[in-house]
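A.B. asks: show me how the following folds:
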Amino acid sequence: MGYKDQIDLLKLPEHVAIIMDGNGRWAKGKGKLRIFGHHNGVLSVRDVVEGAGEIGVKYLTLYTFSAENWNRPSFEVTAIMELLVSTINKEIKKLMQNNVRLNAIGDLNMLPGKCHKELLGAIEKTSANTGLVLTLALSYSSRREIMQAAKNIAAKVERGELKADDINEDVFAQNLYTANMPDPELLIRTSGEYRISNYLLWQIAYAELYFTNKLWPDFRKEDLFEAILDYQKRERRFGKTSEQVN
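C.D. replies: So this is what the prediction gives:
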């Protein structure tokens, strides 16, 4: 019996976030350039999105390009941006067929003009879809997101739109990039690294963390199903005791 057959569809995590790590090491292990790993990582994205849609996950958020990634060699950054544009163009038809709504978070104005335009166009084309919400975290930094949220709230207080005493967790969350999404309940990281890497730091406060040694280009929907099955075996207490939860 495969992992998919063992999953309780009534206890799915509503939102799964993934740190897609290991493309470069995967390529290096095969004697190839790092971009070769990024190209093959696209196949994993396609398979995992399909798998998430199959079982009914509502939100899937992928750490696609961090704000710190701009510091990589310029030829690699350029290649990744070109790959992003070509991938969006190739996948838009399949996204429409599978009722997937594309979304993006991060400092999107940092993206090259053509990349930004293609991304916004794809988001608009899929905006009426009602299935899986696929969010790409691009030029994303969680610390910057939190800092910007604090600035937005401070500005509202200065304008008299908000009182300091009115600021609570809900107000703060509504000023984050993810304002219209539930917090992730499961965070997956590939490649055997045990770091969060400045990803959704506010949102994953109570997420279950799942680490796998598989490099991202080797990760497939069956690996996603295995992670979800592991998630379903855990006891989520949110500060309570086992007796209270049960």
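A.B. asks: every contact and neighbour count from this point should use C-alpha atoms.
C.D. replies: Fine.
A.B. asks: what's around residue 38, how many residues?
C.D. replies: Neighbour count of residue 38, defined by other Cα atoms under 10 Å: 24.
A.B. asks: right, and it touches residue 80 too?
C.D. replies: Yes: with contact defined as Cα atoms under 8 Å, residue 38 reaches residue 80; the gap is 7.3 Å.
A.B. asks: where exactly do the strands run in the protein?
C.D. replies: Assigned by DSSP state E, the strands in the chain fall at 15-19, 59-66, 101-105, 133-140, 186-189, 208-211.
A.B. asks: what helices or strands is the fourth one leaning on?
C.D. replies: Counting by 3 or more Cα pairs under 8 Å, 6 or more residues apart in numbering; DSSP states H and E, the packing neighbours recorded for strand 133-140 are strand 59-66, strand 101-105.
A.B. asks: sequence B follows; please return its structure for comparison with A:
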Amino acid sequence: MEKKYRKAKVTSKNADRFEKILLYTIEFLNKYKTQLIVTSSVIILLVLSILVYTYIKTSNEEKAARDYDIALLTIQNITLMTNEQEKQQYFQNEVNRLQSLIQNYPKTSAAIRARLFLAKLMYHNFVSSRSDEALNIAISYYSAAFENSSKPFYKTIALLGRAQCYEQKNEMAKAFEDYQLVATRYKTEGFTPTALIGMARSKELINDVNTAIEIYKKVVTDYPDSLWAMFARGKLYFYSSQENK
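C.D. replies: Next comes the predicted model:
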């Protein structure tokens, strides 16, 4: 009988505790129901906003990628055409498509690739025409690609392209700075030997031969198996032979 009484007593305590918790919960909900409703609404709106943003971003990426693929495929097949006027018309249409892509979906990966493509196109235009305007447009495309991309690889390609343009403009300090960024901040992208050669060349072109020699030595020491190491050795041999004359 004693055991049964104790068990009943414990059960009664649990019931009282549960009732108190329930009453406290009801009281809390009644007291803060307005705040809870507002907070819940904010959370729901936030979740919905994230879902909508993700959907739009994914949709934009797909649309931009489609336009980019169409443009590149058409440009590649233009060489099959025999009518020169038709070639020019189709080519200009696809350039316009890429420009529209950049304007409509500026932050997408396809827009970054489109900028890099158009920059290279304008650089080749400069090489054939020696047009300063074409070179400046190429620089603007490379700069936009660098600024809008979140991927180190695209940033690296943009810097290398822009540095090449700066060399053509004889702005060696800017070229050196871009090459240096590739060799330091973006060294994991695999273009460091190329960037170091660019840095050395930039110094050579302003007759800073001593700095150029040190950079060539770094290429040979740090990247002995790279294709650029052979070129650097040739440069070092040339400068060494000049000193011995």
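A.B. asks: TM between them?
C.D. replies: For this chain pair, the superposition-based TM-score is 0.28 by TM-score structural alignment, normalised by the length of the second structure; 129 aligned residues with a Cα RMSD of 6.8 Å.
A.B. asks: make JSON lines from the helices and strands packed on strand 133-140 of the first structure and add distance to residue 45 of the first structure to it.
C.D. replies: Conversion of these to JSON lines gives the following (distance: least, Cα to Cα, whole Å):
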{"stretch": "strand 59-66", "distance to residue 45 of the first structure": "9"}
{"stretch": "strand 101-105", "distance to residue 45 of the first structure": "13"}
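A.B. asks: for residue 82 of the first structure, see how far away the closest residue to residue 208 of the first structure other than its chain neighbours is.
C.D. replies: Nearest non-adjacent residue to residue 208 of the first structure, counting by Cα to Cα, 6 or more residues apart in numbering: residue 186, 4.8 Å away. Distance, residue 186 of the first structure to residue 82 of the first structure, using Cα to Cα, to the nearest Å: 30 Å.
A.B. asks: looking at the two, which one has more neighbours?
C.D. replies: residue 186 (22 against 14).
A.B. asks: just to check, that one is in contact with residue 209?
C.D. replies: Yes: assessed by Cα under 8 Å, residue 186 of the first structure is found in contact with residue 209 at 6.1 Å.
A.B. asks: the nearest residue to residue 150 of the first structure once chain neighbours are set aside and residue 153 of the first structure, how far apart?
C.D. replies: Closest residue to residue 150 of the first structure apart from its sequence neighbours, by Cα to Cα, 6+ apart: residue 172 at 7.6 Å. The spacing between residue 172 of the first structure and residue 153 of the first structure, counted by Cα to Cα, is 8 Å.
A.B. asks: those two: who's more crowded?
C.D. replies: For residue 172 of the first structure versus residue 153, the count of surrounding residues by other Cα under 10 Å is larger for residue 153: 20 against 16.
A.B. asks: need the contact list for the residue nearest to residue 150 of the first structure.
C.D. replies: Contact analysis of residue 172 of the first structure by Cα atoms under 8 Å, 6 or more residues apart in numbering lists 149, 150, 153.
A.B. asks: and what of residue 116 of the second structure?
C.D. replies: 141, 142, 145, 157, 158.
A.B. asks: try 10 Å this time
C.D. replies: 110, 122, 138, 141-146, 154-155, 157-158, 161 (Cα atoms under 10 Å, 6 or more residues apart in numbering).
A.B. asks: for those, which one is nearest residue 49 of the second structure?
C.D. replies: residue 110 (24.2 Å; Cα to Cα).
A.B. asks: what packs against the helix ranked longest in the first structure?
C.D. replies: Scanning the first structure for the helix with the most residues, using DSSP state H, yields helix 74-97. For helix 74-97 of the first structure, the elements it packs on are helix 34-55, strand 59-66, strand 101-105, helix 113-125, judged by 3 or more Cα pairs under 10 Å, 6 or more residues apart in numbering; DSSP states H and E.
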